[in-house]
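> model this:
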Amino acid sequence: MAKSWVNSAERIGSDLHLELSGPGSTRAALIDALREAVRSGRLTPGTRLPPYRSLAADLGVARNTVADAYAELVAEGWLTARQGSGTQVAERAEPLRPQRKHVRVPVKTPPRARGPRHDLRQGTPDASTFPRAAWLASYRRALQEAPNEVFGPGDPAGRVELREALTEYLARARGVRTEPGRIVICSGFAHALRLLSRTPVLRGTLAVEAYGLPFHRELLADAGVRTVPLPLDEHGADVSRLARERAVLLTPAHQFPTGGPLHAERRAAVVDWARARGGVVLEDDYDGEFRYDRRPVGAVQGLDPERVIFVGSVSKSLSPALRLGWMVLPERHVADVLAAKGEREAWVSVLDQLSLADFLSSGSYDRHVRRMRQRYRSRRDRLVAALAEHAPHIEVTGVAAGLHAVLRLPPGTERSVLKAATWAGIALDGLAEFQHPQAPRTPGTPGTPGTPKAPEPSEAAVPAYDGLVVGYATPSEHAYGAALDALCRVLPPEAG
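Below is the predicted model:
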């Protein structure tokens, strides 16, 4: 019967697993096991083997047995032995290559798919601008100052240092009213949705804006949450259409993707609705820090912390790779969310949490956001100027805030422009893909000449027009000019 042996790491500094099996002496079995380990590539050239005494003790064999096995393999060229260097796998020893009886036909590796030459998709910041030096400084401080208990199981709500830093920052920058005990750390908005869908908060029917991320709707559908669309106009989502729903998902600071804040009267109205219905408003503050041509819009949560769940992350301000987000919850929902999160699963790295806490409290986050706000405003201005010069007939909207703009296209041209963009190596998003599938479309845009009469409340219609959602944050600085030139070349000409 084969025996498995593992030598002691504290004696030789590494582990070596050997199977001693087969008839014959222990010495022969050991030689075969070592030879097979080299043949298979498990012991690579240059690997240092345990000393005789250590391996003999672990295998329960005589020291001379190991010495004889090593000596024979040295003579055969499998191993080398030098004074002061111990016994090592010989550099010329090669792993065993299985012999095949049939002719081997070379298999060509399929070429790696080429990415777009110009990435103008929405949703990601310029990766080249990540503040590496400042983040590294925060990470080092966090690691050096972290108490020992940081490396234990931890708190499912997240590190208190980060929750305290967020309490101060969100109150100052976003007008959020909260305390550390009502913040739960998550990995982003999608993670927050998954957690909330496991609680009574998002069970049943959820009202959403007629335009939004399909991924979020799919995530909710998979969790058994039915979504119904609210129409949009120049004042944002028409919350007067809320009916029997008990929850509504909004992007009130900057409607995604059409742009524009939720009007003040509607912000107050949706809070009044939540109070009257015993419902909740889910506020997605996906790019709340980036405002250019108007005063910052505070969080709806500030109007009633017991009726609004505020969700934010660093995906747009720093990087989606960090997977750091937060939920600011009404007190009555904290326990349910923590129960859904679990004791050990779906946690964000504790060291990343501590690093973000330091990044916030040291002022590095504010400095980075201000710097990026200037950079992205310049990007926005360059986009608007390029369109004014090369395609003045294309209307650009939603540019007072955020990291993307909407380009309104002539009717019936969205698909052809997207196809032309693909051929030109441009990655773009069409406006139609963000529309809720149950939202009927009406021609025209509210507030513009020729707009038909507003639909009846039961219709929940949204204005229909072709468009592009252009992300101006994604390309690196040196690539942005070429991306704008390529975009202008694929836009449809002015109708004659």
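> only C-alpha atoms for contact and neighbour calcs from this point on.
Noted.
> and the helices in the stretch 351-496 of the chain?
In the stretch 351-496 of the chain, the segments counted as helices under DSSP state H, counting those that start in this stretch are 364-390, 414-423, 477-490.
> save those as JSON lines, and put in mean neighbour count too.
Compiled in JSON lines, those are given as follows (neighbours: other CA atoms under 10 Å):
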{"stretch": "helix 364-390", "mean neighbour count": "17"}
{"stretch": "helix 414-423", "mean neighbour count": "17"}
{"stretch": "helix 477-490", "mean neighbour count": "16"}
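> tabulate those helices (CSV), appending distance to residue 47.
Formatted as CSV, the helices of the stretch 351-496 of the chain follow (distance: least, CA to CA, whole Å):
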stretch, distance to residue 47
helix 364-390, 46
helix 414-423, 50
helix 477-490, 46
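> contact partners for the residue nearest in space to the middle of the chain?
The centre of the chain sits closest to residue 320, judged by CA atoms, centre = their mean, with a distance of 4.0 Å. Taking CA atoms under 8 Å, 6 or more residues apart in numbering, we find residue 320 in contact with 124, 314.
> so how far is residue 248 from it?
25 Å (CA to CA, to the nearest Å).
> what does residue 349 give?
Separation of residue 349 from residue 248 (CA to CA): 30 Å.
> could you also give me the structure for this second sequence? I'd like to compare it with the first:
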Amino acid sequence: MLGNDLHLDLTAAGSRRAALIGALREAVRDGRLAPGTRLPPYRSLAADLGIARNTVADAYTELVAEGWLTARQGSGTRVAEGVAEAWLTARRDRPGTGTADARTLRADAPAAVTYDLVQGKPDPGAFPRGAWLASARQALTRAPHEALGVGDPRGRIELRRALSAYLARVRGVRTGPERIVVCSGTAHALRLLARVVRTGTWAVEAYGLPFHRGLLAEAGVGTPPVPVDDEGARVGEIPAGAGAVLLTPAHQFPTGGPLHPERRAGVLEWARRSGGIVVEDDYDGEFRYDRRPVGAVQGLDPERTVFLGSVSKSLSPALRIGWMCLPTALVDGVVAAKGEREPYASAVEQLTLADFLDSGAYDRHVRRMRQRHRQRRDRLVTALSERVPSVRVTGIAAGLHAVLELPAGTETAALAAAARHGVAVEGLASYRHPDAPGPTHPDGLVVGYATPPERLYGAALDALCSALAEAVGPRG
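From the prediction side, this is the model:
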């Protein structure tokens, strides 16, 4: 009597057999039953629907004869390959049908994306499945029984210990497990901090993620901009009255480049003088190519800095694991804001990441991805220099994206041309704070080079170069 669940509406007028045949046809037509889907056995479906077994058998037999289904000994009854596509083609070609079902819209949508060059998204195919699985097995084998019960809101102690050691070694962070709180990523961390760092104003970089500004605004926090240039945020111009400042010191997002050493010292002096907090988003801190490692600002003054990190770029955003290295005075408040029950980061994945860090698998993965990203960046720079030399490439010493500076007044045209060529990419203007003072950065595109699978990357570069040549001309 066991089989796959299948929802069918048999309320149509007529016999139960006719209603079942009609319902199965409609399920194939609208894509709910995809080609190759195995249908439940006669007795199982008959019991679920409250109809006779012979009624189901007769309906299956008729649909097999019509070509909607196939039936083979040992393989059961399945939806025939190609039947839904053939029906949709015939319907689209029939004059006056005006079909617009979900499958047709997906196939014919004018905004279809062939090449994803949006920043901030690693290639899902690069996830180290084998090494992660090995760490998951090891972690579950060693985990105490209590690890699978109600969790500590600070996160698993195994992960906090591993992070403390790793961040000290790689990023120069000075912290201990007792001052680390695990969260689901940077956005989650900012939401918690906005409830704990009780100030009405956080200064933010004049170029940054609108999403981060938006979630702070939702928490009732004002976000006046700090001007940005080639040396990072101009911290001497932090607006008066700000109680915190959100920075990306390792690689200013999205314009690129680390925060200048004098400005690193300057923002900490601001924090000591004003009593404010520096919130350091370690964006792309692990992916550097043409420069020596830049340590975290947090290491210079751990009691005035909150250090934020995650695995969303280095491993996968699907893991939903991030962390905060907090000043001692903020730990209890953040833990209280987070709540006693941990609703975000899975304890099993925390344990797995702890083993991944301790075993050295994370280091090996980052080194491998660093080499891959550098090669992709170099291919992007070479392709642009050969085909669209009027476009200047900046912000490429680190990270997973580049900024393409365009001739004045061409950003909108470049975005439109990219869309026509099936390329998803973003304009630099979309990251500019609406209240940012001038002068602003020139027109540009923010191009992520991590996402496309290897087999599509060459074609993605070709489409991007074609779009830019069309929008700005090969020589500008």
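> which residue packs closest to residue 278 of structure 1, ignoring adjacent ones?
Excluding the flanking residues, the one nearest residue 278 of structure 1 by CA to CA, 6 or more residues apart in numbering is residue 246, at 7.1 Å.
> number of residues surrounding the aligned residue in structure 2 for the one you found?
Residue 246 of structure 1 maps onto residue 243 in structure 2, with residues paired by TM-score structural alignment. For residue 243 of structure 2, the neighbour count with other CA atoms under 10 Å is 19.
> go on, the one 10 residues further on?
For residue 253 of structure 2, the number of neighbouring residues by other CA under 10 Å comes to 24.
> so the equivalent of it over in structure 1, which of the three states?
Mapped onto structure 1 by TM-score structural alignment, residue 253 of structure 2 lines up with residue 256. Under DSSP: H, G, I helix; E, B strand; the rest coil, the three-state class of residue 256 of structure 1 is coil.
> so which of the helices of the stretch 351-496 of structure 1 gets nearest residue 496 of structure 1?
helix 364-390 (16.0 Å; CA to CA).
> quick one: that closest one aligns where in structure 2?
Using TM-score structural alignment, helix 364-390 of structure 1 lines up with residues 361-387 of structure 2.
> average separation of the matching stretch from the aligned part of structure 1, please.
Compared with structure 1 after fitting, stretch 361-387 of structure 2 has a mean deviation of 0.4 Å; criterion: mean CA distance after the TM-score superposition for structure 1.
> tell me how many other residues crowd the residue mapped onto residue 410 of structure 1 from structure 2.
Aligned by TM-score structural alignment, residue 410 of structure 1 pairs with residue 407 of structure 2. By the measure other CA under 10 Å, the count of residues near residue 407 of structure 2 is 17.
> so residue 407 of structure 2 makes contact with residue 472?
Yes: with contacts counted by CA atoms under 8 Å, residue 407 of structure 2 reaches residue 472, the gap being 7.1 Å.
> and residue 309 of structure 1, how many neighbours?
22.
> show me where the stretch 301-450 of structure 1 has strands.
308-313, 325-328, 395-397, 404-408, 426-427, 429-430, 441-443 (DSSP state E, counting those that start in this stretch).
> what's the last one packed up against?
Think strand 441-443 of structure 1. On a contact count with 3 or more CA pairs under 8 Å, 6 or more residues apart in numbering; DSSP states H and E, strand 441-443 of structure 1 meets strand 462-464.
> how about the helices in the stretch 101-250 of structure 1?
Counting by DSSP H, counting those that start in this stretch, the helices of the stretch 101-250 of structure 1 are 132-145, 160-174, 189-197, 214-222.
> for residue 113 of structure 1, find the nearest of these.
With respect to residue 113 of structure 1, and counting by CA to CA, the nearest of the helices of the stretch 101-250 of structure 1 is helix 214-222 at 23.5 Å.
> find me the equivalent region of the closest one in structure 2.
Using TM-score structural alignment, helix 214-222 of structure 1 corresponds to residues 210-218 of structure 2.
> how far does that stretch sit from the chain's center?
17 Å (CA atoms, centre = their mean, to the nearest Å).
> once you drop chain neighbours, what's closest to the aligned partner of residue 479 of structure 1 in structure 2?
Here residue 479 of structure 1 is matched to residue 456 in structure 2, going by TM-score structural alignment. If the residues on either side of it in the chain are set aside, residue 456 of structure 2 comes closest to residue 115, at 7.6 Å by CA to CA, 6+ apart.
> tell me the spacing between the residue mapped onto residue 352 of structure 2 from structure 1 and residue 174 of structure 1.
By TM-score structural alignment, residue 352 of structure 2 lines up with residue 355 in structure 1. Noted for residue 355 of structure 1: a distance of 21 Å to residue 174 of structure 1, by CA to CA.
> of the two, who's got more company?
Counted by other CA under 10 Å, residue 355 of structure 1 and residue 174 do not tie: residue 355 has more neighbours, with 23 against 19.
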